[in-house]
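Participant: Got a predicted structure plus its sequence, pasted below:
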Amino acid sequence: MSESKKRILILGVGNILYTDEGFGVRVAEELDQQYEFSPNVEVLDGGTLGLKLMGPIMDADYLIVVDIVLNEGQPGDLFRLLGQDLSKACAFKNSMHQTDLLDTLAQCSLVGTVPDDIVLYGVEPVNYQDLSAALSPELEARLPEVMDAVLAEVERAGGSFRPRTELNPAMEKIYVPRDTSRNS
């Protein structure tokens, strides 16, 4: 398979009802709203779906996951994790979905296949326990940087994108908008 034909999945995971826990989903939403991607790129709000994500993951050649991670950094720190670092960062028990992601990848490996390349863009959270549709101000401020990192990863993997305009608007509706009133 040629590099330009790799099937690329951008997977934002998390729970948007628990402050920074929803960061990955918010990145996926913003990418989908602001950019149109080449046919080999799919952007997916994985929420907390766990094993229900097996199909899309097994269909991908290149998986880009966006999430929060507890990686002993400062709040807002961005990490690009691969291999064992990815496993270590996802193995914490304080999240409603992180161990599900590792279990899902393990199940994909057992029953089918996992993508050749898996990259996790993780941001150290400030607050992932309070019930709120708002991100912390620190993570809200990191959205553009993380989006740029994901877009650069898409290009490295052989995908492309262009900004949306009125001629190519986003078709997905965001049903639980981010509350940004706390961040102004």
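Facilitator: Arrived safely, thanks for sending.
Participant: rest of the way, CA atoms for contacts and neighbours
Facilitator: Will do.
Participant: show me the biggest helix of this structure in terms of residues.
Facilitator: In the chain, with assignment by DSSP state H, the single longest helix is helix 137-157.
Participant: Going along the chain, name the strands of this protein.
Facilitator: If DSSP state E is used as the criterion, the strands of the chain fall at 8-13, 35-37, 41-47, 62-68, 78-81, 117-123, 161-163.
Participant: Same list (these) but as CSV, adding mean neighbour count and distance to Leu110.
Facilitator: As requested, those are exported to CSV (neighbours: other Cα atoms under 10 Å; distance: least, Cα to Cα, whole Å):
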stretch, mean neighbour count, distance to Leu110
strand 8-13, 27, 20
strand 35-37, 19, 30
strand 41-47, 20, 21
strand 62-68, 26, 17
strand 78-81, 18, 22
strand 117-123, 22, 16
strand 161-163, 13, 33
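Participant: any chance of those in TSV, with distance to Val25 too?
Facilitator: Formatted as TSV, the strands of the chain follow (distance: least, Cα to Cα, whole Å):
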stretch	distance to Val25
strand 8-13	4
strand 35-37	15
strand 41-47	5
strand 62-68	8
strand 78-81	16
strand 117-123	12
strand 161-163	19
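Participant: so which of these comes closest to Glu21?
Facilitator: Closest approach to Glu21 among the strands of the chain (Cα to Cα): strand 62-68, 6.5 Å.
Participant: packing partners for the closest one?
Facilitator: Secondary-structure packing of strand 62-68 (3 or more Cα pairs under 8 Å, 6 or more residues apart in numbering; DSSP states H and E): strand 8-13, helix 23-34, strand 117-123, helix 137-157.
Participant: second one coming, line it up with the first:
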Amino acid sequence: MKTLILGVGNPILTDDAVGICVANEIKKLSLPNVEVIETSLAGISLLDYVVGYERLIIIDSIKTEKEAPGTLYKLKLEDIGNSATPSYSHGINIRTAIELGRKLGYKIPKIIEIYAIEIKDNTTFGEECSPAVKSKIPGIVDEITKIIKSDSPPS
């Protein structure tokens, strides 16, 4: 199954970079039929990346302050609100962008998984995640990699 892993975040805002960091570690594993892209883009800008894949895995940060930093949430596209900012056409989330892409006839992946990692700090400038989040990255990489391998058809 042709899979795209999209690591999303800002590489200079401490914990906000965790999606990119996890994606980078998965990229080092050179998994078959898996392409990894790290990006700071969001919303409709992601459509160009996702077209043509059968499966899309998005890895990003989330700040709920309900769980410990480094907690991994598995979400569905439906879990994300459907919104657009009327005064700014680019201000749409990934769910809205995917739905728009489908309506426009883009070949959007049928399988979309979202992994959100609880963070503590997304406002401090820095090129490394906080120690609390950084220490969880290897376990998150292992967990996501196992899911990818278990869901992949045998070669």
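Facilitator: Thanks, I have the structure now. Quick caveat: nothing in here was measured; it's all calculated off a predicted structure.
Participant: So which of the helices and strands packed on strand 62-68 of the first structure is nearest Asn40 of the first structure?
Facilitator: Relative to Asn40 of the first structure, the nearest member of those by Cα to Cα is strand 8-13, separated by 6.0 Å.
Participant: Now do the end-to-end distance for stretch 120-127 of the first structure.
Facilitator: End-to-end distance for stretch 120-127 of the first structure: 20 Å, by Cα to Cα, to the nearest Å.
Participant: which bit of the second structure covers it?
Facilitator: Per TM-score structural alignment, the counterpart of stretch 120-127 of the first structure in the second structure is residues 114-121.
Participant: before we move on, back to that, of the strands of the first structure, which is nearest Leu101 of the first structure?
Facilitator: Taking Cα to Cα, strand 8-13 is the member of the strands of the first structure nearest to Leu101 of the first structure, at 8.7 Å.
Participant: Touching that closest one from outside, list them.
Facilitator: When contacts are taken as Cα atoms under 8 Å, 6 or more residues apart in numbering, the neighbours of strand 8-13 of the first structure outside the stretch itself are 22-28, 40-48, 56-57, 60-67, 97, 154, 157, 159.
Participant: After superposing, tell me the mean distance of the longest helix of the first structure to the second structure.
Facilitator: Helix 137-157 of the first structure: mean distance to aligned residues in the second structure after superposition is 1.2 Å, counting by mean Cα distance after the TM-score superposition for the first structure.
Participant: re earlier: need the helices and strands packed on strand 62-68 of the first structure in JSON lines with distance to Leu86 of the first structure, can you?
Facilitator: Written out in JSON lines, the entries for these read as follows (distance: least, Cα to Cα, whole Å):
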{"stretch": "strand 8-13", "distance to Leu86 of the first structure": "14"}
{"stretch": "helix 23-34", "distance to Leu86 of the first structure": "15"}
{"stretch": "strand 117-123", "distance to Leu86 of the first structure": "6"}
{"stretch": "helix 137-157", "distance to Leu86 of the first structure": "16"}
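Participant: for the ones you listed, which one sits closest to Leu131 of the first structure?
Facilitator: Comparison of these against Leu131 of the first structure by Cα to Cα identifies helix 23-34 as nearest, at 13.6 Å.
Participant: Tell me the helices and strands packed up against the closest one.
Facilitator: Counting contacts by 3+ Cα pairs under 8 Å, 6+ apart, the secondary-structure elements packed against helix 23-34 of the first structure are strand 8-13, strand 41-47, strand 62-68, helix 137-157.
Participant: Many thanks, we can stop here.
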